[in-house]
Structure formats: structure tokens, C-alpha cells
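In: Mind looking at a prediction? Sequence and model below.
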Amino acid sequence: MARVLRWVLLVAASVAVTVPLTLAGVPSAGLFAALAVGVVLALTALAPAGVPRPAGVVAQGVLGVYIGTMVQHDAFGALGSDWPFVVAIAVATLLLSVFAGALLGLHRDVTPLTGSLALTAGGASGLVAIARDLGGDDRVVSVVQYLRVALVTASMPLVVSFVYHPDTSHPASGVTPSAPAPWYLSVGMLVVLVVVGAAGGRLLRLPGAGLLGPMALTVVLQLTGLSFGLSVPAVLVQVSYFVIGWQAGLAFTAASLRAIARILPAALALIVVLGVSTAGLGVVLAHYTALTPLEGYLATSPGGVYAVLATAVETGSNVTFIIAAQVLRVLLMLFASPLLARAVVWAGRRFSGHKPAMTPASSAPIRVAD
């Protein structure tokens, strides 16, 4: 009975915190709320023992399909002949992220892999979901990733207003979504994509197969026009956010919280450096394409996709190009960062010896399937 009451308290508190965060426009509010509530209940000994492994795998798959539906059938066509520059900028952003993560990994409380995942500039919720699968500490990854998203989102209006001085008298039209499929068709496709994607990803030894397998299949369906208007029901997205947030939050201890507090100054400094660096990449992108400096900044922003879209519409910018560039960045980060993060770990072990994980809880990664 006590176990049931703990779960009821966890769910009720998470929902209660999610509602105001959603109204305030916080990105992935459910994940952030579940993380915060999980931390509080774990530190007060009122939390359940942990999230069952199958629930974590299913949540990853649902989130993978949800991210995959961001890709529109003709989205990348909007890049036109400028696509090589956009790809080059995205790769440069990835390398900057991994380098910043390697610097964070020099801290005694962070492994190189955890540092790389924590500072990867894109796909915050997805990286939190697969951090433990890859052997990283999802507590550190979740805190630093959401610090990055919060700083980028909060600073964007100030940067746009004081640096670019945009003309907001002629707003652009937003991206017109395609007609969604009936809910029963979407749910049926979702189940198939999660099961087949996770199983296929595991057979192919894909890092983070629970998330990346279903996401890869969904992207293929979107690009080939065979998704039939697939959309993930909002309630399933929220439940997945909750599960992923709880998975990280319930693992917190007083010791791990103190360790994370010690790394926050370094993480904050590296996030600022990463933001300034990507803004510089935006200047380069604008120079070699037909984009304005503002559009270059928005296309290369290291996070805050929803804030980017709103700003692009409000300022009359090239919305289709900017969103295509942002989606490409997120997909590249999610697919490539696990491989590069592992390369960082290999290099660290080879040249400086293996450093143990921050806490014992992060040294036993959850497998994609038992």
C-alpha cells in the first residue's frame, strides 16, 4: 500500500507542477517537472524505488517517434543549394559541443562521456533519455541540458532586440502542419515503430537503440511521405516525459546533488561560450548564403527550437529554412553524439586512465532490452 501511495504522490505532484510550467511556455515542461519532483521526493525519502526498465524503454521509443515527426516531407528542400553550408555548420556545432563536454569531463565529478552528452547542443529530452543507456549519468545530463535550454531561450529575445534590431511590422506565416491521421491509426503506427525500431536498433547495435531506432524509422516514413499524417497523442508524449524525468530524478541523492552543484559554474561558463560560438557560426552561414544575420543566428541557435520558431515568425524571417536547419541540427546531435561521446571516453581512457562515474547509480546503465 505504501508503494502505491508513493507512486500516487509522484504522479499527482508531477502533474501539478507541469500545468503552470506549460502555461509559462517552458520547453518539455513535463520532463522538467518530473525531474524536479523526483529529486525532491527522492531526497525526502518519499519516492518510489525507481522506474521499471520496460517503462523507460517504451518512453524512449515514444519520444523517438515524436522527435521524428518534426521532419516534414519537403522540409530539407527548403535548404536548396545551401544545404552543404548548413550541414557543415551543424557538424561544427556538434564538434564544439563535444569539445566543451570534454572540458567539462575534466572536472573530478564528471566522466568524459557524461560531459559530452550534457553539453551536446540539441535534443535535450532525447539525450536525457539515452544517457543512462550509454553509461552516462542522466542526473548531470538532465540538469546541464535544461540549464542550456533555459539560458538560450531566455537570452534569445534580448539578443534579437539589442543586436539585430528586427522589423516586426511584417511577420511571416508559420509552417502549415499537414492533416493528422486518426488517433487509432497514429497509435497503431506508434506501437509498431517503437517495437520494430527498438528491436532493429538493438540488432544493429545502434547506441541508444530504444530512442534512435524508432526515430530513424519515423524520419524515413516522413521523408518518403508514407507516414500518413502520423502524430503522437499529446498525452503519450507527456507520460513519456514524466517517465524519463522520473528515471533521472529518483536516482538523486544528497551526495549527487552536492556534486552537481560543484560543476554548475563550469557548466554555465561552457554553455555561454558555446552560445557565443554558435552565434559566430550564424554569421558565417549568413555570409555564404542569402540569409540575413538574424536568420543566420536563428538557424544556428544551440537550442530553444520553439523560441526560434516564434521569433522567426514575428520578425518575418525565412521560417521554412530556419526550421529545416534546426531539425537537421537536432537529428545530427541525437544520432552522432553517442558515437562521438564514446570516442571521447576511449581517448580519455587511453591517454589519462579511466575515471569512475560520479556515483555508483550511474555505473549500471539500463539496457535497451533484457
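Out: Received it, and whenever you're ready, just let me know what you need.
In: contacts, neighbours, all on C-alpha from now
Out: OK.
In: Ala251: which element?
Out: Here Ala251, judged by DSSP states H and E, is contained in no helix and no strand.
In: Now do it against Pro54, distance only.
Out: Distance of Ala251 to Pro54, computed by Cα to Cα, to the nearest Å: 17 Å.
In: okay but Ala47 is in contact with Leu10, surely?
Out: Yes - at 6.9 Å, Ala47 and Leu10 qualify as touching, with contact defined as Cα atoms under 8 Å.
In: More neighbours: those two, which one.
Out: Between Ala47 and Leu10, Ala47 has the larger neighbour count (other Cα atoms under 10 Å), namely 24 against 21.
In: Now do the helices in the stretch 51-200 of the chain.
Out: Secondary structure of the stretch 51-200 of the chain (DSSP state H, counting those that start in this stretch): helices located at 53-68, 83-104, 112-118, 124-131, 138-159, 183-203.
In: most tightly surrounded among these?
Out: Burial of the helices of the stretch 51-200 of the chain is given as mean neighbour count (mean count of other Cα atoms under 10 Å); helix 112-118 ranks first at a mean of 32.
In: Counting by contacts, list what that helix packs against.
Out: Secondary-structure packing of helix 112-118 (3 or more Cα pairs under 8 Å, 6 or more residues apart in numbering; DSSP states H and E): helix 83-104, helix 124-131, helix 138-159, helix 319-352.
In: how about CSV for the ones you listed, with distance to Leu285 added?
Out: Putting the helices and strands packed on helix 112-118 into CSV (distance: least, Cα to Cα, whole Å) gives the following:
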stretch, distance to Leu285
helix 83-104, 7
helix 124-131, 24
helix 138-159, 18
helix 319-352, 11
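In: Just give the closest residue to Ala259, not the sequence neighbours.
Out: Asp109 (6.2 Å; Cα to Cα, 6 or more residues apart in numbering).
In: can I assume that neighbour is in contact with Leu264?
Out: No - using Cα under 8 Å, Asp109 is not in contact with Leu264; the gap is 11.0 Å.
In: Between these two, tell me which one has more neighbours.
Out: Set Asp109 next to Leu264 and count neighbours by other Cα under 10 Å: Asp109 wins out with 21 against 16.
In: Ile263 versus the more buried one, what's the distance?
Out: In this structure, Asp109 and Ile263 are 7 Å apart, going by Cα to Cα.
In: Next: Val237.
Out: From Val237 across to Ile263, the span is 31 Å (Cα to Cα).
In: Arg342 now?
Out: From Arg342 across to Ile263, the span is 21 Å (Cα to Cα).
In: And here is the other one:
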Amino acid sequence: MRWLIVAPVSVGLGLLFSYWHVPAAWILAAILSSGAMALSTGRELPVNPGVFRFGRGIIGMLAALPLVGVPLGVLGGYLLPGLFVAVVTLAIGVGGGLLLAAKERAVSPETGILSMLAGGASIMPVLAKELGADYRFVALGQYLRLLAVSVSLPLVTTFFSTPAEHTAPDEPPVVWFMVVAIVLIAYFGDAVGRLIRLPVPSVLGPLAITVAVALLLPEDLSLLPPELFRILAFLTIGWMCGGTLSFPALRAFARQLPATVTFIVVVIGACALTAVPLTWWLDITYFEAYLATSPGALETVLALSSEGGAGPVVVAVQMIRLMAVLAIAGWLPQVIRLLTRGR
């Protein structure tokens, strides 16, 4: 019965936020609507397991598609700069997460790190749920960073000179049999991931299958999920996070707000400084380097990159860092044991 209220309210808020160009509009709409229902009734609002399985599969596919769009030769050429950016960003995220966990006993190392890893904001709550972390805290922290980066990017980059004007290419049409393939990959990718023993198979399973299949497809076919599927996936992530909100959870997040905001400022500043040596290393404009090192908000980064005529360095470096972030997040328990060994 509660879903008869939450679902249409989520859609209405999502449309409104999209019209206002609010970052992560559909995720935020779902968090607000399901969170309001959970808080007002005092009971959690669980998401249907089948719907959630499909939604997180779509999230995995969306994370894979930018990797397919960059030729391996291009990725290889930017491997060292990309790893440099990844190491800086990951060091800040992992270090900040461990400091937060040490400061606040209610926050586990997994929760602290996943809430502060830059990149893949829509994936982190799913990974948090799989790894037993507090995905509510992770979602709120990730959204706050995403909001700060998304709002600041268009404002800051207006002061930089751009390489050229460029028009983004049209998306290829999605045909019916590709829609069937997308549904199968999203829903059954989890099972395949478990079969081949991938870490966090619910996300990395669909991701790996999407990369493998997309590399074999002709150029006129695409595994890009239809808009309706993407909206449902984002709503699912928001419902998962908002539906389990409680007043104690919100109070716990509020206590950590100063530390979270400080981290966001530090990571944005560090990435901006990291962009400086990239301009010399790769002989690119600071506009391109700044976008390449931006800590998240990939959709905004790609839109500004296309509009400003940036070269492939932006996508390549972002994708190399995304792969590093996913690798760290997927093996997070082992990473934490390694870092805390001997303490």
C-alpha cells in the first residue's frame, strides 16, 4: 500500500528535479520519497528483490559502457597518468575513510571508505550493501560529494580556455532484441558473476558481461539501457537507501557532516592540484586536465568535455580511475585487512 504513494511521488519529484537539472535527480527523488515514508511510519520500506536485482544490474551495465567507448590503445597510452590520478584519489578516499572510522566508532572502515571514495557514486551504495557496510551513510555521503562537484564544475570551468567547440554524437537506436539482451544481462549477470567468482558479483557480473558483449557488437548496435531502465535503476538505488532511513541513522550522519564536508573540499582541491602536472605531462589544456581529474560527477564531466571539445584524455583518465576504484571497492575487506595488519 505504501508503494502506491511512494512510486508516483518518486516519479513526480524525479521529473521536477530533472527539469531543474538537479544532480542525480532520480536517486535524490527516490531517497526523499521513500525516506519520508519510512520515517513517518516508523517502518522500513523494503524494495522487491527482483526489482532491486534488475536495477543494480543496470547500474553495472552503465558503469561498463564508457569503458567500451574508449579503444584499448587510447587507454594504454594514458595508463600511467591515469594510475597517477587514481593513486592520489584513492589514497585520499581510503585514508579519509579510515580516519573517519577511527574517529567515530559507529562507522566501520568499509562504511567510511565507501562513503569517501570518489567516482562511481551510484555504484557505491550497492557495493556497500553487498559488503555489509551502512549503505544509508554511504549514499548520503556520496550524494553530498556528487552535489558539490556537479555544481562547482560548470562554474569553475567557465574560467578555463577550451580546446574547441564540439557537438556530441547521437546515441544509436536501441532495437527490440538488444532490449531483450539488456534485460538478460542486467537480471542474470549476478549469477554469472558468482559462477566466475567475481568480487561483488551483483555489479561486476553485469559490468564484465557488458564489456565482453559490447566489444563484439557492430557500431550500429548498443547495449545502452533505454531511458526507462536507467530511471528505474536510479530509483531503485534511491529507494534502497531512503527506505531504510531512521532518525538515529540521520543523527549519526549529521554528527559526521563536518568531517564529510572537509573531505569533499580536500579531495576537490587535491584533484585540482593533480591536474597541474597533467597539463605538462600530456601537453593538454588545464580545462582537459581538470575534467580528467574531477572527483566524480562523470555525466557532468562528459557533457562539459563534449561541449568544450576536449580530447580523449578526459574519458581515458576517468575510466582508468573508475576501474581502480571498482577494484579497490570490490576487494575492500582484503584491502582493509592489509592496511590494518599489525595494529
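Out: Good, I have the coordinates. Only a predicted model underlies this, so the values are computations on that prediction, with no experimental measurement involved.
In: one step back: which one of the helices and strands packed on helix 112-118 of the first structure lies closest to Ile271 of the first structure?
Out: Closest approach to Ile271 of the first structure among those (Cα to Cα): helix 138-159, 6.1 Å.
In: Quick one: average offset of the closest one versus the second structure, please.
Out: When the second structure is superposed, helix 138-159 of the first structure averages 1.0 Å from its matched positions, counting by mean Cα distance after the TM-score superposition for the first structure.
In: What lies in contact with that helix?
Out: 27, 32, 114-115, 117-120, 124-125, 127-129, 131-132, 248-249, 251-252, 260, 264, 267-268, 271, 275, 301-304, 307, 311, 362 (Cα atoms under 8 Å, 6 or more residues apart in numbering).
In: Onto which residues of the second structure does it map?
Out: Using TM-score structural alignment, helix 138-159 of the first structure lines up with residues 135-156 of the second structure.
In: same question, stretch 231-249 of the first structure
Out: Using TM-score structural alignment, stretch 231-249 of the first structure pairs with 224-242 in the second structure.
In: Give me the aligned partner of the residue nearest to Ala259 of the first structure over in the second structure.
Out: Using TM-score structural alignment, Asp109 of the first structure pairs with Ala106 in the second structure.
In: neighbours around Gly12 of the second structure, how many?
Out: By other Cα under 10 Å, the residues close to Gly12 of the second structure number 15.
In: what do we get in the first structure for it?
Out: With TM-score structural alignment defining the correspondence, Gly12 of the second structure maps onto Ala16 in the first structure.
In: Would you mind measuring from the residue nearest the centre of the second structure to Trp331 of the second structure?
Out: Nearest residue to the geometric centre of the second structure (Cα atoms, centre = their mean): Gly120, 2.0 Å. Going from Gly120 of the second structure to Trp331 of the second structure by Cα to Cα gives 15 Å.
In: likewise Pro312 of the second structure?
Out: 29 Å.
In: the more surrounded of the two?
Out: Set side by side, Pro312 of the second structure and Trp331 show more neighbours around Pro312, with 17 against 14, by other Cα under 10 Å.
In: check contacts around that one.
Out: 70, 74.
In: ok, now the one 5 residues further on?
Out: Each residue near Val317 of the second structure by Cα under 8 Å, 6+ apart is listed here: 75, 78-79, 81-82, 85, 292-293.
In: and in the first structure, which of those remain?
Out: Compared against the first structure with both residues aligned by TM-score structural alignment, their matches' Cα atoms under 8 Å, the contacts of Val317 of the second structure retain 75, 82, 292-293.
In: Distance to Ala63 of the second structure for these - can I get that in a markdown table?
Out: As requested, these are exported to a markdown table (distance: Cα to Cα, whole Å):
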| residue | distance to Ala63 of the second structure |
| --- | --- |
| Leu75 | 16 |
| Gly82 | 17 |
| Ala292 | 17 |
| Thr293 | 17 |
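In: on that earlier part again, of the helices and strands packed on helix 112-118 of the first structure, which is nearest Gln222 of the first structure?
Out: When these are compared by Cα to Cα, helix 319-352 sits nearest Gln222 of the first structure, at 12.8 Å.
In: re the thing from before, which members of the kept ones among the contacts of Val317 of the second structure define the maximum pairwise distance?
Out: With Cα to Cα as the measure, no two of those lie farther apart than Leu75 and Thr293, at 15.1 Å.
In: These two - which one has more neighbours?
Out: Thr293 (27 against 19).
In: Might one say that the more buried one is in contact with Gln318?
Out: Yes - assessed by Cα under 8 Å, Thr293 of the second structure is found in contact with Gln318 at 6.9 Å.
In: one step back: residues in contact with the match of stretch 231-249 of the first structure?
Out: Contacts of stretch 224-242 of the second structure with the rest of the structure, by Cα under 8 Å, 6+ apart, involve 10, 26-36, 38, 45-47, 51-52, 54-56, 58-59, 61-62, 65, 122, 125-126, 135-136, 139, 174, 179, 182.
In: what does Tyr43 of the first structure align to in the second structure?
Out: Rather than Tyr, residue 43 of the first structure is Leu. Alignment note (TM-score structural alignment): Leu43 of the first structure maps to Leu39 of the second structure.
In: Make sure its match is actually in contact with Pro248.
Out: No - with contact defined as Cα under 8 Å, Leu39 of the second structure does not reach Pro248; the gap is 10.5 Å.
In: With Gly303 of the first structure as the reference, measure out to Ser97 of the first structure.
Out: From Ser97 of the first structure across to Gly303 of the first structure, the span is 12 Å (Cα to Cα).
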